[in-house]
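>>> one predicted model, sequence on top.
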Amino acid sequence: MLAIVAAIVSRRAIPGLLVGVWAGAIIYTGGHGLGTTFDWIIASIATEFHVSILVFTFLLGAGVGFIWRLGGSFAVRDWAASRLENRRQAGVAAWVLGMLVFFNDYANTAIVGTAMRDVTDSHDISREKLSYVVDSTAAPVATFMFSDWIAFQVSMIEEGYSAAGISETAPAAFVTFLRSIPFNFYCLLAVLMVGIIVISGRDFGEMKTAEARASSTGKVLRDDAQPMQDIEGDLGKPETTKPMVRSFVVPIVMLVAVTLVGVYWTGRAGGDLVGVLGAANWALSLVWGAAGMVLSAGYFGLRHGILSFGESVETFVDGMKIMMTANTILVLAWSIGTVTTELGTGQYVTSVAEGLVTPGLLLVVVAVAAGFTSFTTGTSWGTMGIITPIAVPLAVEVSGMGALGPVIGAVFSGAIFGDHCSPISDTTVLSSTFTGADHIDHVRTQIYYAATAFVVAIALFLVWGYLSVTPYLLLPAGVILLGGLVYVFSEFDITGPGAPQPSD
């Protein structure tokens, strides 16, 4: 909590995270926390997955650097400008692309953020809005599409079965996962809310102020913002006066294609599609994809005489440099996860929740416990790992086998909601990074929308808990309620200072 409050108040993530890790070390050691602080920071890096993500992010920065100096971003912006006529169409394009890149949330933030940043800038859409669109489609879509998330979620369900002692009698874990999808209310509503926002042109809360600034002054960032990337400041002007769209498209296609080939290659022993997804080394595959992106972009620059070999090496190094802040925050965010694990934060939250459970409140209590755990730890996967083995036995004891799918949906909903609201979440950091937004500004503006979708999800969980209404009726009702809340909140804000009028 100290890390989160310090980060939001100071609008700086790194000092808040450092204070949070140090405070945790003080509690853990009883007053001698400096050495433990650095031990935890080092330990957070010393895993194959985390090292792979750091390498992936550095290589992706190099790829972004090449695309910038080849003029690819400008070419895409100019191409889109001739086809996307207004802010609404640009917002819808970002939303649709966010749903199409579903196979990994990290790759989603990288591809959509990089592809759409200059496009939305050209239509005076704030970086805060683009970050929201990217963040609220990346993980939510990955939770119920074919991705590495599915493999992880199925494995967590199996862990829950083992904890409940029902491995032999319960439905297959994948079947329970499929049954959880209609109850994953927050993720479904979060994705649909992005569509409601970008199509209606209505905003509320601090996002309204950000959009007013961008639409009236053309400033996509506030004056004192510290964007996670400042491409032009770090890399200078593009090296060509005739940018080509393919200098953007080819590296991005290589990123996606090589990553998917890597997923198949590292997971081919798994047999069927679900087995491949579960057995694949996604982090390593992303590294391969990013390397393919860099090599193809570098070759493109040399082939067309845009960059010399020396300039290509310089671009590679400068591109990696723009990721230093993001990777620093990632390391410290992972360190916070180590802190909360050592202090037993997740177990404490769930032990408190267990005493509040009744059949009618089961899904609400589980979702809130997961949301709070994810918010304070900054990790949705870690939250799923903590909560699922407790929620499954709880559901069986309170409501029987029929509650397995619903309770898993509640776990996923709460975990992603807390992740969206947390300034120490890695996916939230990456969303800010690849859209070039101020990280704390992204968190402050998104939290209004995430909370609105979560409140509606909680209402649907309550209705199911007490009335057992089918989720296929609850979800449409939730979408209508969500649309009504967006309208009411935007109208309530309409006369506020700097409030933009709904427009295209």
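Perfect, thanks for sending it. The shown structure was predicted, so the numbers you read here are calculated from the model rather than taken from an experiment.
>>> can we go C-alpha only for contacts and neighbour counts from here?
OK.
>>> now do the strands in the stretch 201-350 of the chain.
Along the stretch 201-350 of the chain, counting by DSSP state E, counting those that start in this stretch, no stretch forms strands.
>>> helices along that one, start to end?
206-217, 231-235, 246-267, 273-279, 282-303, 309-321, 324-343, 345-354 (DSSP state H, counting those that start in this stretch).
>>> now the angle from the last one to helix 324-343?
Between the direction of helix 345-354 and that of helix 324-343, the angle (axes from the mean of the first three to the mean of the last three Cα atoms, to 10 degrees) works out to 60 degrees.
>>> tell me the buried residues in helix 345-354?
345-347, 349-350, 353-354 (16 or more other Cα atoms under 10 Å).
>>> so how far is that helix from its chain's centroid?
Counting by Cα atoms, centre = their mean, to the nearest Å, helix 345-354 is centred 25 Å from the centre of its parent chain.
>>> same thing with the shortest one?
With Cα atoms, centre = their mean as the basis, helix 231-235 stands 24 Å off its chain's centre.
>>> which strands or helices does the one helix or strand E159 maps to pack on?
Following DSSP states H and E, the helix or strand that holds E159 is helix 148-164. In terms of contacts (3 or more Cα pairs under 8 Å, 6 or more residues apart in numbering; DSSP states H and E), helix 148-164 is packed against helix 127-144, helix 173-180, helix 273-279, helix 380-399.
>>> and here is the other one:
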Amino acid sequence: MDAQTVLLAIIPPLLAISLAIITKQVILSLFLAIFVGATMLNSENVWTGLFDTFFTFILPGFENVDHQRMICFCAFCSGLSLMLERGGGAEAFATTLTKNVVKTRRGGQLVTWLGGVAIWFSDSTNPVLIGPIFRNITDKLRISREKLAYIVDSTTAAVPTLFTLSAWGAYIIGIIETSYQELSYNGNPTSDFLAGVPYQYYTIGSIVMVLIIAITGWDYGPMKRAEDRALKTGKLVEDGAEVRSHTEKRELPAGAKPSIWNMIIPLVVLIILIFVGMAYTGDAATNGFVGALAAGSSLKSLVIAFFITAIVAGALAIRSKVMNFKEAVSTFIEGCCSMMEVLIIMMLAWGIGSVCSACGTSDFIVQVSENLLTPATMCIIIFVAACLTSFSTGSSWSVFAIFTPIAISMALAIDAPVGMAIGVVLSGGIFGDHCSPISDTTVLSSVGSSCNHIDHVKTQLPYALTVASAAFVGYLITGFIGGNGFIGLAITLILICIISFTLNRQFGRKKQTV
């Protein structure tokens, strides 16, 4: 592989990530990275590169039906979030919980974690739903927005990969089934997916680490500074930080009587509509309810569910005399429009993914990794390669599509458990989706939590690297002991506790504040 090919493969993603961290200008960084990649692909012809930036890599993203649904869903979700906030439901919900149930910072983090784990059916729903709901609670308890975004993001993509009934589970099982057909392997995709769950060391570890940090208070690094700032000064975000989708608190009009039901009823309606939509789009009459949940379109269901729920939330706000009909419509539209900057970032994130594909970023990482694979090191090589690819491209789904067939074929070639290979790929893919600054779920977690995006990335990354390091050791040991997933998972979780405790002891708070 010549030097020019290597540079073409690595410069665009590295440029996007480094510029985003240095300048804190995500949109500019993504655009420049796409432009540089397009120019390199056109033999350094700047004009052709600029032309292809828009018409080859950015704008075609709108032609993708799922992208169209994602844009519509995000807009409706933001409209609903603002409706719940201004309708008084979120405030009443937070007040009730903090007065009667959640009274400590530890409790605030735990209830937010529980909310993130409970909303497991979609990675897109979690950040823009859990963030706004629990933001009022964490704000009252002086929990930093960075910590809220971390809790939300850590359950956003991780939890859905553990269930077959989620959109992620259906997508992954589909990839496995296709791979089996191409390899003429007579395996059960669903069974092997479930067999791979214990091997998702990073996925499970990232969920458990939030619980560990919430209970023990073992914060360290940038997160420790953010938490100390919020606790001591009451500043929930850094001074001068740009926060998207932040809404100013408004006084309720005279006679308004919002209650906790202004929050609970819309949420119940939302969950019911999502499952009804999944059953409808999955043809429950033919496939049965469970089969329909696996085969249904989550994005179609989410679009309709959020739109109808916004109407319900608006009706409750009107009934509570918080706003009139005209104000309710204006609030929903304002909420939809507030997502414009986020949608631009998502559009550019899809664009950088297309550029990386054209530049051969994934192929480069795969080619380098394949030459290093042995039976003992298969897990760690696949894990590292998947981590690097997902972090560079900001996409876990593309990593699943690329690495799953390779991992399965390698496992069959060396007579290793197929479930192990699948679990390792999923775990590595989640790493990038979890903490890459150009991942759409990372962006949505920042927005849903009203946290500066780069501050979210900087505070979360040390925790993500802690879990990834522990998972690396777990996979290394798993390779040498013959593939026992539960032993490797136990080692990973123990190491997460040890590393977190040690780093907190050296760099964290001296005293836990509950």
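Ah, there it is. Treat the numbers as computed from the prediction; the structure is a model and nothing was measured.
>>> out of the helices and strands packed on helix 148-164 of structure 1, flag the one nearest N86 of structure 1.
With respect to N86 of structure 1, and counting by Cα to Cα, the nearest of those is helix 127-144 at 14.8 Å.
>>> how about that closest one, aligned to which bit of structure 2?
Counting by TM-score structural alignment, helix 127-144 of structure 1 pairs with residues 145-162 of structure 2.
>>> buried ones in the matching stretch, by neighbour count?
145-162.
>>> ignoring the adjacent residues along the chain, who's closest to the equivalent of V355 of structure 2 over in structure 1?
Aligned counterpart of V355 of structure 2 in structure 1: V339 (TM-score structural alignment). Closest residue to V339 of structure 1 in three dimensions, ignoring its sequence neighbours and counting by Cα to Cα, 6 or more residues apart in numbering: G24, at 5.9 Å.
>>> so which helix or strand takes in the one you found?
Using DSSP H and E, G24 of structure 1 sits within helix 13-29.
>>> what range in structure 2 does stretch 51-67 of structure 1 sit on?
Residue span in structure 2 matched to stretch 51-67 of structure 1, by TM-score structural alignment: 68-84.
>>> for stretch 385-393 of structure 1, same thing?
Stretch 385-393 of structure 1 corresponds to residues 401-409 in structure 2, going by TM-score structural alignment.
>>> not counting the matching stretch itself, show me its contacts.
Contact with stretch 401-409 of structure 2 is made by 175-176, 179, 183, 362, 366, 382, 386, 418, 421-422, 425, as judged by Cα atoms under 8 Å, 6 or more residues apart in numbering.
>>> quick one: those as a markdown table, columns for distance to E227 of structure 2 too.
Converted to a markdown table, those look like this (distance: Cα to Cα, whole Å):
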| residue | distance to E227 of structure 2 |
| --- | --- |
| I175 | 41 |
| I176 | 42 |
| S179 | 46 |
| L183 | 51 |
| S362 | 37 |
| V366 | 39 |
| I382 | 35 |
| A386 | 31 |
| V418 | 42 |
| A421 | 38 |
| I422 | 37 |
| V425 | 33 |
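>>> and those, which of them are buried?
Buried by 16+ other Cα under 10 Å: 175-176, 179, 362, 366, 382, 386, 418, 421-422, 425, out of those.
>>> identify the farthest-apart pair in those residues.
S362 and V418 (22.0 Å).
>>> please name the residues that touch I14 of structure 1.
By Cα under 8 Å, 6+ apart, I14 of structure 1 lies in contact with 7, 328-329, 332.
>>> and the furthest pair within these?
For these, the farthest-apart pair by Cα to Cα is A7 and T328; their separation is 14.2 Å.
>>> so between the two, which is more surrounded?
Comparing A7 of structure 1 with T328 by other Cα atoms under 10 Å, the one with more neighbours is A7, at 23 against 13.
>>> need the residue closest to the centroid of structure 2.
Centroid-nearest residue in structure 2: T441, 3.5 Å away (criterion: Cα atoms, centre = their mean).
>>> hmm, that one is touching T155, no?
No. If you go by Cα atoms under 8 Å, T441 of structure 2 and T155 don't touch, sitting 10.5 Å apart.
>>> I'd like the distance between the residue of structure 1 most remote from its centre and T120 of structure 1.
Relative to the centre of structure 1, the most outlying C-alpha is that of G305, 37.3 Å out, by Cα atoms, centre = their mean. Look at G305 of structure 1 and T120 of structure 1: by Cα to Cα, to the nearest Å, they are 30 Å apart.
>>> same thing with V19 of structure 1?
For V19 of structure 1, the distance to T120 of structure 1 equals 35 Å [Cα to Cα].
>>> neighbour count: the two, which is higher?
Using other Cα under 10 Å as the criterion, V19 of structure 1 and T120 rank with T120 on top: 29 against 17.
>>> list the contacts for the more buried one?
87, 90-91, 126, 130 are the contacts of T120 of structure 1 under Cα under 8 Å, 6+ apart.
>>> what about structure 2, which of those residues hold up?
Retained in structure 2: 87, 90-91, 126, 130, out of these (criterion both residues aligned by TM-score structural alignment, their matches' Cα atoms under 8 Å).
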